[in-house]
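A.B. asks: need coordinates for the below:
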Amino acid sequence: MAYVLSKTSSYQEEIKKSRFEVVAGPVNSPEEALAFFAAHAVPTATHNCWAYRIGQLYRFNDDGEPGGTAGRPILQAIEGQDCDSVAVLVVRWFGGIKLGPGGLIRAYGGTAAQCLRLAEKQIWVPRVSVRCYCGFSDMALVQSRLPAFQAEVASEQFDGQGVIWSLTLPEAQAQAFRLAFVDLTRGQGRFLDDAEVSGGLAD
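C.D. replies: A predicted model of the protein is given here:
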């Protein structure tokens, strides 16, 4: 079972006079992860080391620490805490005492794991995106039923007859929503592919 963070979390610890500050937050893309690191990095610190995992995508950075002693242990902490769609930054201020490779691995991995352990989390639910077209006459009824399928409107655009919705919803609810959508629109609504959306709806 995988978990995602509900919000940004932080944790601090001093290890042999080096100060470690961890910031972890939910992200949905590599671009969001890199922006998260840029926003929380401390330029005056000795090292800003990080890792992220988003599904099968992952990346880590040692930022000057010996190879394999910072970024990878942070990634392993993410995996050890069964987290997904998360970015973790560990900032270190060197305190004058060298920790050695083993000490660095324990420090970076341990503080990252503790931050994730204490973070507010929720069970990760796989979500899918669907695009559908609904006439104005059925719009209010369909919209009122979206919460029942935990469907969220990512975007909407209108033409002269109705609305194109881009929705995200739990994968497990997708088939039930498709059936309900057909019933609610009495067969008049339809699901669209990318070509229909970009090319317009004119028949």
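
A.B. asks: can we go C-alpha only for contacts and neighbour counts from here?
C.D. replies: OK.

A.B. asks: what ranges do the strands span in the chain?
C.D. replies: Counting by DSSP state E, the chain has these strands, from start to end: 3-5, 9-15, 18-26, 47-54, 57-61, 86-93, 121-123, 127-135, 152-158, 162-170, 190-191.

A.B. asks: out of the ones you listed, which comes closest to residue 146?
C.D. replies: Nearest to residue 146 among the strands of the chain is strand 152-158; the distance by Cα to Cα comes to 7.1 Å.

A.B. asks: tell me the buried residues in that closest one?
C.D. replies: Buried residues in strand 152-158, counted by 16 or more other Cα atoms under 10 Å: residue 152.

A.B. asks: also stretch 122-130?
C.D. replies: Of all the residues in stretch 122-130, those buried under the rule 16+ other Cα under 10 Å are residue 130.

A.B. asks: could you do stretch 133-152 as well?
C.D. replies: By 16+ other Cα under 10 Å, the buried positions in stretch 133-152 come out as 133-135, 138-139, 142, 146, 149, 151-152.

A.B. asks: between those residues, which is nearest residue 101?
C.D. replies: Of all the buried residues of stretch 133-152, residue 101 sits closest to residue 152, with 46.3 Å by Cα to Cα.

A.B. asks: following up with a second sequence; could you model it the same way so I can compare the two?
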Amino acid sequence: MGYRTLARRALHEAVIKHSTFVAVAAPLAGGAGVESLLATRRAAMPSASHHVWALRRGDELRWSDDGEPAGSAGRPVLEVVLKRDLDRVAIVVSRVFGGTKLGVGGLARAYAGSAARALDAAGERVVEASERWLVRLPYASVDVVMRRAGDDPAVQRCEARYDATGALLTIELLQADAERWETVLADLTRGDAVVATRFEIDAP
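C.D. replies: Sure thing, here's the model as predicted:
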């Protein structure tokens, strides 16, 4: 139910046959894509001839060779991410050409190796997937549900708002415990609780 991602943003620089390769790896939060990281790297390295990138977010796999020979850059970078089973990760590898051509195989090794070293520097962490629920329930059930939520380590947040028809609880909990909490709500409210909306959220 969780996923492995990067612990922090990290940079690795290497000179390979006179070309400078600078790789930056970063975890992705929310709906962020590679665009912000790519813009930052282009601004930081205007002399780079190529800004190769790769991204993985769940089933979304994207990459760009940015003018390098097809298959020599973006895909090898993505393969490094996939082999480590990392998710919600973006990598940009910028190259300042040093005058020596590396060939397709040499480019693939240089880009993949630079990406791998950036991932090493970034470290990894396991994120437990969480959900946010908006739950409609009667006034009479609020206290007992709030107490149960406060005693359960799987519940990360439980807040109540009130209106003329009852209460609306915002509950954030570990996705692994979602099915159990469906039963908890049904039992505590005698079936009167209604989960109006639920969606996955990013862990802090």
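
A.B. asks: related to what we said a few turns ago, grab the two from the buried residues of stretch 133-152 of structure 1 that are most spread out in space.
C.D. replies: Across the buried residues of stretch 133-152 of structure 1, no pair lies farther apart than 135 and 149, at 19.8 Å, counting by Cα to Cα.

A.B. asks: against residue 144 of structure 2, how distant is the spatially most central residue of structure 2?
C.D. replies: Taking Cα atoms, centre = their mean as the criterion, residue 88 is the residue nearest the geometric centre of structure 2, at 2.8 Å. Counting by Cα to Cα, to the nearest Å, the gap between residue 88 of structure 2 and residue 144 of structure 2 amounts to 37 Å.

A.B. asks: and what of residue 77 of structure 2?
C.D. replies: To residue 144 of structure 2, residue 77 of structure 2 is 51 Å away according to Cα to Cα.

A.B. asks: if you count what's nearby, which of the two comes out ahead?
C.D. replies: The neighbour count for residue 77 of structure 2 versus residue 144, taken as other Cα atoms under 10 Å, is higher for residue 77 (31 against 13).

A.B. asks: that one -> structure 1?
C.D. replies: Using TM-score structural alignment, the partner of residue 77 of structure 2 in structure 1 is residue 74.

A.B. asks: how about the contacts made by the closest residue to its match other than its chain neighbours?
C.D. replies: Computed as Cα to Cα, 6 or more residues apart in numbering, the closest residue to residue 74 of structure 1 that is not its neighbour in sequence is residue 109, at 4.9 Å. Residues counted as contacts of residue 109 of structure 1 (Cα atoms under 8 Å, 6 or more residues apart in numbering) are 70, 73-77.

A.B. asks: of those residues - the most surrounded one?
C.D. replies: Counting by other Cα under 10 Å, residue 74 has the largest number of neighbours within those, with 32 neighbours.

A.B. asks: need the longest helix for structure 1.
C.D. replies: Looking across structure 1 with DSSP state H, the single longest helix is helix 100-118.

A.B. asks: tell me the average deviation of that helix from structure 2 after fitting.
C.D. replies: Compared with structure 2 after the fit, helix 100-118 of structure 1 shows a mean deviation of 1.1 Å (mean Cα distance after the TM-score superposition for structure 1).

A.B. asks: in structure 2, which residue range corresponds to that helix?
C.D. replies: Using TM-score structural alignment, helix 100-118 of structure 1 pairs with 103-121 in structure 2.

A.B. asks: how distant is that stretch from the center of its chain?
C.D. replies: Centre-to-centre, stretch 103-121 of structure 2 and its host chain are 22 Å apart (Cα atoms, centre = their mean, to the nearest Å).

A.B. asks: buried ones in that stretch?
C.D. replies: Across stretch 103-121 of structure 2, burial judged by 16+ other Cα under 10 Å covers 107-119, 121.

A.B. asks: now tabulate the residues you listed in a markdown table and tack on distance to residue 48 of structure 2.
C.D. replies: Output for the buried residues of stretch 103-121 of structure 2, formatted as a markdown table (distance: Cα to Cα, whole Å):
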| residue | distance to residue 48 of structure 2 |
| --- | --- |
| 107 | 15 |
| 108 | 17 |
| 109 | 18 |
| 110 | 15 |
| 111 | 14 |
| 112 | 17 |
| 113 | 18 |
| 114 | 15 |
| 115 | 16 |
| 116 | 20 |
| 117 | 19 |
| 118 | 18 |
| 119 | 21 |
| 121 | 22 |
